[in-house]
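Student: pasting the sequence and the predicted model now:
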Amino acid sequence: MRTLILFRHAKAVRAHEADSDEARGLTGRGKREAALAGAAVEDAGLKPVLALVSSAQRTRETAEVGLQNFALETRIEDALYHAALEGIWDAFTASDAESVVVVGHNPGIGELVSTLVHQAHDGSKLAREFSTHFPTAAFAAFEIRGELLRAAGPRLLTAWKPDRD
């Protein structure tokens, strides 16, 4: 069995504050929440060994800040920039690492979380919430038992989102 951690990038600057969408970096809040998310991954006992990261500035910064305490290989992948859920799944299954974190974007990453939550038949409050909305700096970790998305046999291990009260 493998572990897939889906991690949405943290809060980025607005579009007009950067030269392009791909060049949008994190805000101060985004950097703080990325660090909190990384601590939550660590506190959950997850040990990713490979990070697949979209080429966008905000995802690279999220990975740099949020995953700094892990000894892992990081691959920046252009194909993950605004990838659909199938593209994210394909990137995961193409790797041979036992525990993979993918740092990406909505809607694709949120749609994959929703699909896996549905397949896992997890009725927890957070799982239900994530099936309709996957906020910035959130992550969801799944145990994956298969290679085909339709037959992945996932189990939601843990999930986290920033507290924004």
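Tutor: Received, thanks. Numbers count the residues shown, from 1 in each chain.

Student: switch to C-alpha atoms for all contacts and neighbour counts from now on
Tutor: OK.

Student: tell me, how many residues neighbour the closest residue to Asp21 other than its chain neighbours?
Tutor: Nearest non-adjacent residue to Asp21, counting by C-alpha to C-alpha, 6 or more residues apart in numbering: Ala15, 6.1 Å away. Residues within reach of Ala15, counting by other C-alpha atoms under 10 Å, total 13.

Student: could you do Thr93 as well?
Tutor: Using other C-alpha under 10 Å, Thr93 is surrounded by 17 other residues.

Student: can I assume it sits in a strand?
Tutor: No. Looking at Thr93 with DSSP: H, G, I helix; E, B strand; the rest coil, it is helix, so not inside a strand.

Student: quick one: contacts for it?
Tutor: Taking C-alpha atoms under 8 Å, 6 or more residues apart in numbering, we find Thr93 in contact with Glu147.

Student: same thing with the one 10 residues further on?
Tutor: Residues touching Val103, when contacts are defined by C-alpha under 8 Å, 6+ apart, comprise 6-9, 51-54, 59-60, 62-63.

Student: can you name the two of those residues that are farthest apart?
Tutor: Leu6 and Arg60 (14.3 Å; C-alpha to C-alpha).

Student: gap between the residue nearest to Asp21 and Glu22?
Tutor: Per C-alpha to C-alpha, to the nearest Å, Ala15 is found 9 Å from Glu22.

Student: take this one as well and set it beside the first:
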Amino acid sequence: MHRLILMRHAKTERAAASGLDRDRSLTDRGRADAAIMGRVLAEKGLRPDLALVSTSTRTRETWEVLQESFGDVEVRLEPTLYNAPQDVIRRFVEGAEEEAGCLLVLAHNPGVHMLAYEYLIESAASPGVMDRMAGGFPTAAAAVFEVDVAGRCAYDGYLIPKAFGGGADE
């Protein structure tokens, strides 16, 4: 793997009719933000070869919108990514190192945010980058990392929908 994209699902409804968190759907803004982020990632040449996606409704819906910008991508729905902590997400990343040139992991906070921040610490990212990431990881945000041959991740970008005309930074 030479590139990693850690992404949070897009904006969702507050509650699902079922009452279950995993059943919450995207809002109209969530769909719009996911479309924006798909276009932005594709325009920057960040098209994943493999996407590991949580099985929640909101992550699957986010992926469906994103995929329109990427075309044919191998996707794996991973139940263990639902609300997974950063160490679980990291194991998925490490397990896919040899499978894709560009890996996208689409999951939930706080796990996605915490893993992105850990990678920043490990790569000795600049204080400005650290401060920006410490401020939060809004819905549909994506942290992009270059991955060296030893599997070390170095910061390559932090993209949020608001920067491209999307929803509020939250």
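Tutor: Happy to help now that I have it. Because the structure is predicted, anything quoted here is derived from the model rather than measured.

Student: for Arg128 of structure 1, see how far away the residue nearest to Asp21 of structure 1 is.
Tutor: Taking C-alpha to C-alpha, one finds Ala15 of structure 1 at 30 Å from Arg128 of structure 1.

Student: what about the alignment partner in structure 2 of Val100 of structure 1, which SS state?
Tutor: Aligned by TM-score structural alignment, Val100 of structure 1 pairs with Leu103 of structure 2. Secondary structure assignment for Leu103 of structure 2 (three-state DSSP): strand.

Student: what about Leu103 of structure 2, how many residues close to it?
Tutor: 25.

Student: adding distance to Asp96 of structure 1, write the contacts of Val103 of structure 1 out as CSV.
Tutor: Listed next are these as CSV, based on distance: C-alpha to C-alpha, whole Å:
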residue, distance to Asp96 of structure 1
Leu6, 16
Phe7, 19
Arg8, 22
His9, 23
Ala51, 12
Leu52, 12
Val53, 16
Ser54, 18
Thr59, 22
Arg60, 22
Thr62, 23
Ala63, 20
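
Student: which of those fall within helices?
Tutor: 59-60, 62-63 (DSSP state H).

Student: over in structure 2, see which of the contacts of Val103 of structure 1 survive.
Tutor: Among the contacts of Val103 of structure 1, the ones still in contact in structure 2 (both residues aligned by TM-score structural alignment, their matches' C-alpha atoms under 8 Å) are 6-9, 51-54, 59, 63.

Student: what's around the residue lying closest to Asp23 of structure 2 once chain neighbours are set aside, how many residues?
Tutor: Once flanking residues are discounted, Asp23 of structure 2 sits nearest to Thr57: 5.1 Å by C-alpha to C-alpha, 6+ apart. By other C-alpha under 10 Å, the residues close to Thr57 of structure 2 number 18.

Student: which residues sit in contact with Thr57 of structure 2?
Tutor: By C-alpha under 8 Å, 6+ apart, the contact list for Thr57 of structure 2 reads 22-25.

Student: and it, what pairs with it in structure 1?
Tutor: In structure 1, Thr57 of structure 2 lands on Gln57 (TM-score structural alignment).

Student: what distance do you get for its match to Arg164 of structure 1?
Tutor: To Arg164 of structure 1, Gln57 of structure 1 is 23 Å away according to C-alpha to C-alpha.

Student: with Leu85 of structure 1 instead?
Tutor: Remark: distance between Leu85 of structure 1 and Arg164 of structure 1 (C-alpha to C-alpha) = 26 Å.
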